[in-house]
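> Below are the sequence and a predicted model for it; my questions follow.
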Amino acid sequence: DIAGPLWFFLMVITLFPLSVGPQPQLLARIAPGIIQVAALLASLLALERLFRDDLQDGSLEQLMLLPVPLPAVVLAKVLAHWAVTGLPLIMLSPLVALLLGMDVYGWKIMALTLLLGTPALGFLAAPGVALTAGLRRGGVLLGIL
């Protein structure tokens, strides 16, 4: 279940050159955008389950009853989600940068933006995930929100 977003990320990256053509200069120029969008979609794919499993087994109510403030619980859950999904995406970024022909300087900048962007996406999407936790296909609505 954890590997799903990573496989999705790799599939998007490897299939994208088929749609734009094999020109190395073009791929190297648009690679940061491709990688950012693929990371965004892979993160949204994994974010759907941030609160849903806890809601289904009743542990979300138990977390709300803890003497810890609720924002601290959400912070911990988002950081744990980032450690499980965002950090592996960042670790895969040198491989996908090499696949798309990026130079080392461009990869370092892209890795820094992924390092800042993936947790920010988690924090921005957490309220939407909480709103759609009870829905069967909440991920579709989350993409719209």
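In hand now; what should we look at? As the structure is a prediction and not an experimental result, all values here were calculated from the model.
> rest of the way, CA atoms for contacts and neighbours
Will do.
> Spatially central, which residue of the chain would that be?
Centroid check for the chain by C-alpha atoms, centre = their mean gives S43 as the closest residue, at 1.8 Å.
> looking at it, that one is touching G4, isn't it?
No - if you go by C-alpha atoms under 8 Å, S43 and G4 don't touch, sitting 10.3 Å apart.
> and the gap between D57 and F9?
Here D57 is placed at a distance of 29 Å from F9 (C-alpha to C-alpha, to the nearest Å).
> Going by how many neighbours each has, rank the two and give me the top one.
For D57 versus F9, neighbours defined as other C-alpha atoms under 10 Å are more numerous around F9 (24 against 9).
> adding another structure so you can compare the two:
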Amino acid sequence: MSASTTPSLVGAARALLVRDSRLLWRRRGDALQPALFALLVVVLFALGLGGEKTALSKVAAAVLWLAVLLAGLLSLDTLFRGDAEDGSLEQWMLAPVPLAWLVGVRTFMHWATTALPLLIATPFLGELLYLPHRELGVLMTSLALGTPLLSLIGAVVAALTVGMRRSGILVALLALPLYVPVLVFGAGSVAACAQGLDPTGALLLLGAGLAVALVLAPLAAAAAIRIALS
């Protein structure tokens, strides 16, 4: 049974990734919006604090975390909405693979197109904010653990509101309280490093949250999609 199931899961994931990549290429302008928004947030913070090195270096990690979080939130409402409008979600439910698997693949694509480019650009953005070099490694680790967790939480929220029209504000109101613990532990790990403390505890909590979300979030989002479309 496993021999017949594995190729179907891999094939379904490959087909969905190829489809999403083609659609993303056709809407290249829209795909760049989260990255440009994050860059704008960083620049505005730098201008608001007057470009002072001491002030910027103290808040650099928190600003970068906020920029990544808000950039992901910007595209959250469209995570499943396009598929709901063109009937693709109904096809997902009829597919011979678990709906949770397809939800997980779509969530990975969302993370790869919104958070991953910002994660790669973090060293450059950190230089703009005079982020101390000793904090960069902890910041990158916290973002690598926290951003997939944000996408998984966001997928559940997006699935809960997929049946509603004009739910952009509602998605933000539902997602932001759930994002707060991730932000606290993510930025807190860098703050602990800046104070000479061990950031391992906060990073382990992020890793544990990510491990739990990888299992439960796709299942919860798939259940929410079934309820929304029933």
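Done, it's in. All values derive from a computational prediction rather than experimental measurement.
> what residue of the second structure matches up with the residue nearest to the centre of the first structure?
Alignment note: S43 of the first structure maps to G72 in the second structure; criterion TM-score structural alignment.
> Tell me the helix or strand right after the strand or helix carrying its match.
Secondary structure from DSSP states H and E places G72 of the second structure in helix 53-74. Note on helix 53-74 of the second structure: by DSSP H and E, the next helix or strand toward the C-terminus is helix 78-85.
> What does A115 of the second structure correspond to in the first structure?
Checking TM-score structural alignment: A115 of the second structure goes with G86.
> and that match, what does it touch?
S43, L115, T118, P119 (C-alpha atoms under 8 Å, 6 or more residues apart in numbering).
> What lines up with V182 of the second structure in the first structure?
Using TM-score structural alignment as the criterion, V182 of the second structure maps onto no position in the first structure.
> Show me what counts as buried in the strand or helix carrying T113 of the first structure.
Using DSSP H and E, T113 of the first structure sits in helix 104-131. Going by neighbour count (16 or more other C-alpha atoms under 10 Å), the buried part of helix 104-131 of the first structure is 107, 110-111, 114-115, 117-119, 121-123, 125-126, 128-130.
> What of stretch 166-182 of the second structure?
Those would be G168, V171, A172, A175, L176, Y179, V182, for stretch 166-182 of the second structure by 16+ other C-alpha under 10 Å.
> Identify those among those that sit within helices.
With DSSP state H as the criterion, helices contain G168, V171, A172, A175, L176, Y179, V182 from among those.
> Switch those over to CSV; also include distance to L16 of the second structure.
Below are those laid out as CSV (distance: C-alpha to C-alpha, whole Å):
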residue, distance to L16 of the second structure
G168, 24
V171, 24
A172, 26
A175, 25
L176, 28
Y179, 27
V182, 28
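> Max pairwise distance over those: which two?
The most widely separated members of these, counting by C-alpha to C-alpha, are G168 and V182 (21.1 Å).
> What's the match for L121 of the first structure in the second structure?
Using TM-score structural alignment as the criterion, L121 of the first structure maps onto L150 of the second structure.
> ugh, typo on my part, it should be V104 of the first structure
Checking TM-score structural alignment: V104 of the first structure goes with H133.
> Likewise for L70 of the first structure?
When the second structure is aligned by TM-score structural alignment, L70 of the first structure is paired with L99.
> my read: that match touches E90, true?
No - shown here, L99 of the second structure and E90 do not form a contact pair, counting by C-alpha under 8 Å, at 10.1 Å.
> and these two? which has more neighbours close in?
Neighbour tally, L99 of the second structure and E90, criterion other C-alpha under 10 Å: the higher count belongs to L99, 22 against 15.
> who's in contact with the residue nearest to the centre of the first structure?
So S43 of the first structure contacts P5, T85, G86, T118, L121, G122 (C-alpha under 8 Å, 6+ apart).
> Looking at these, which is nearest L65 of the first structure?
Among those, G122 lies closest to L65 of the first structure (C-alpha to C-alpha), at 23.3 Å.
> list the contacts for the match of L70 of the first structure?
L99 of the second structure sits next to W92, M93, A222 when contact means C-alpha under 8 Å, 6+ apart.
> Cross-reference those with the helices and report the matches.
Among the contacts of L99 of the second structure, DSSP H puts W92, M93, A222 in helices.
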